[in-house]
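> Turn this into a model:
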Amino acid sequence: MIDPSNISLSNFVATWHGPATRDPDPAPPSTEWLPQALHEWHYLASQRNSPLTFTTSMISPQEIRAGVDGKATFMVDATADWSWSFDIHNPDAVYEAERHEAWALNPEQLAQFLVHNATREAIYAAPARLSAYFLPDRALAEVLEPLEEVAFGRWNWPAPGYRIFMADDMLVEIVHTRGGSAWDIEVATLKTETLSRLRTIPDADWRTPGA
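As a prediction, the model looks like this:
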């Protein structure tokens, strides 16, 4: 297992999104109350012309507000059905909630949560991707052979059971299919040639997302 605390957010973003392309936006004085981990994420995002998120949206630091319950929403999913917040009295604590539901404590603290989300989102920004549905256990084992699972906390979004595996130039996200007899899988890599190994795996019906 890879310990998420050993993953540097800045190094990860540089690896999967490339080096900074512009000067960072200065943090307005009105945002000084925000947690340092959130400042770092927006600092890194402001250095790049391309987005760092695709299935979630980070709320602009100037627009983050604390509610009467002490929760400050900093991220929503693409449909705004799910939201994530931190507690102003304990800024390391992350809470999640589906629309019209009460806040529930996420198992990850804020810094790790942001690394987790950056890792998920990098899959959708990678230059080379493959996906497959109803992948049998044997084929999955071949896909994952050179990778190591990241010990991220379990999320309820987009659904329970998602897991992430990593190698130097490859990310894989898996989840059991409905019914649990096989796997749905997303593969992302920095090198197109890395995918050639996967295409030779029997019983893997690969698709190219967006093709």
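
> From now on I want contacts and neighbour counts done on CA atoms only, so please keep to that.
Noted.

> Output the contacting helices and strands for the longest helix seen in the chain.
Longest helix in the chain, counting residues (DSSP state H): helix 110-125. Contacts defined by 3 or more CA pairs under 8 Å, 6 or more residues apart in numbering; DSSP states H and E place helix 110-125 against helix 9-17, helix 36-46, strand 90-98, strand 170-176, strand 183-189.

> want to put them side by side, so please do this one too:
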Amino acid sequence: MIDPIQIDLPTFIRDWHGPSSMPVTPLPSKFSWLPSPLKEWYELSSQWSDRLITIKEFLAPDQIEIEHGKAIFMEDYGDQSWAFDVNNPSIVLEGQSDGSWKRSTETLSEFLIHNIMHDSAHNAPFQRACNNVPDSYLPDILTAMQEVTFGGWLWPRPGHQIFLSDGIIADIGPAMDDEAPWGDKPGYFEVQIGATTSRRLDYLDEMHAIRWIRSE
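You can find the predicted model right below:
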């Protein structure tokens, strides 16, 4: 098991996105009201010319506004949003498609680490993915990896976990049923694995019963 708070974020980003290419851009003092972990994220990510997060979108600092005690700082490309509680900025609120909000089990610091790791599994240089992996294959798929013990979030559906080893990262979650109401498919998992080199995925290609979607 890996405690997410023990992960050094700058080192992780360098390992998965290469060295920084620009000097840090400090946030102006007018954004001092933002929570420290979020300010640190904006300043850290400013050192890379490529977007570090592509599945969701961080709002620019000057777009973050307070409304009803919360401040939305991130959105996906559908209808979900994420906010921090203005009165307790370590609390992350997950917006739901029906307009309601639910408190995340993760602090803001943990959530930001989870976010970059999840995105890296889906946007690594080399990838394997399958939406219907029998659970009997998971031990072999994850043999070299350890679970990162995130509290968990509700998006895109509850039950997803992150696993990590040197140069390889996996996002594992329940497979979706084949018909409405699109619940979890018992005995099957969605598996998304990213790696920094192609050779780290060779063992997956030997699992001929799984129809991997390849990206490299």
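
> Overlay the chains and give the TM-score.
Remark: TM-score between the superposed chains equals 0.94 [TM-score structural alignment, normalised by the length of the first structure]; 208 aligned residues with a CA RMSD of 1.4 Å.

> circling back to that earlier point, mean neighbour count added to the helices and strands packed on helix 110-125 of the first structure, as JSON lines?
Formatted as JSON lines, these follow (neighbours: other CA atoms under 10 Å):
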{"stretch": "helix 9-17", "mean neighbour count": "17"}
{"stretch": "helix 36-46", "mean neighbour count": "18"}
{"stretch": "strand 90-98", "mean neighbour count": "19"}
{"stretch": "strand 170-176", "mean neighbour count": "21"}
{"stretch": "strand 183-189", "mean neighbour count": "22"}
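
> Can you lay out the ones you listed as TSV showing distance to Gly153 of the first structure?
As requested, these are exported to TSV (distance: least, CA to CA, whole Å):
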stretch	distance to Gly153 of the first structure
helix 9-17	16
helix 36-46	17
strand 90-98	12
strand 170-176	14
strand 183-189	19
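
> Over to Ala132 of the first structure. Which of the three states is it?
strand (DSSP: H, G, I helix; E, B strand; the rest coil).

> Just give the number of residues close to the closest residue in space to it that isn't next to it in sequence.
With CA to CA, 6 or more residues apart in numbering as the criterion, Ala132 of the first structure has its nearest non-adjacent residue at 4.9 Å, and that residue is Trp206. Residue neighbour count, defined by other CA atoms under 10 Å, stands at 18 for Trp206 of the first structure.

> for Ser32 of the second structure, same thing?
10.

> can you tell me how far the equivalent of Thr105 of the second structure over in the first structure sits from Asp203 of the first structure?
Counting by TM-score structural alignment, Thr105 of the second structure corresponds to Pro107 in the first structure. Distance, Pro107 of the first structure to Asp203 of the first structure, by CA to CA, to the nearest Å: 35 Å.

> so which of the helices and strands packed on helix 110-125 of the first structure comes closest to Asp137 of the first structure?
For these, distance to Asp137 of the first structure was read as CA to CA. The smallest value, 7.4 Å, belongs to strand 183-189.

> residues in the second structure aligned with that closest one?
Using TM-score structural alignment, strand 183-189 of the first structure pairs with 189-195 in the second structure.

> ok, average deviation of the longest helix of the first structure from the second structure?
On superposition with the second structure, the mean distance recorded for helix 110-125 of the first structure (mean CA distance after the TM-score superposition for the first structure) is 0.8 Å.
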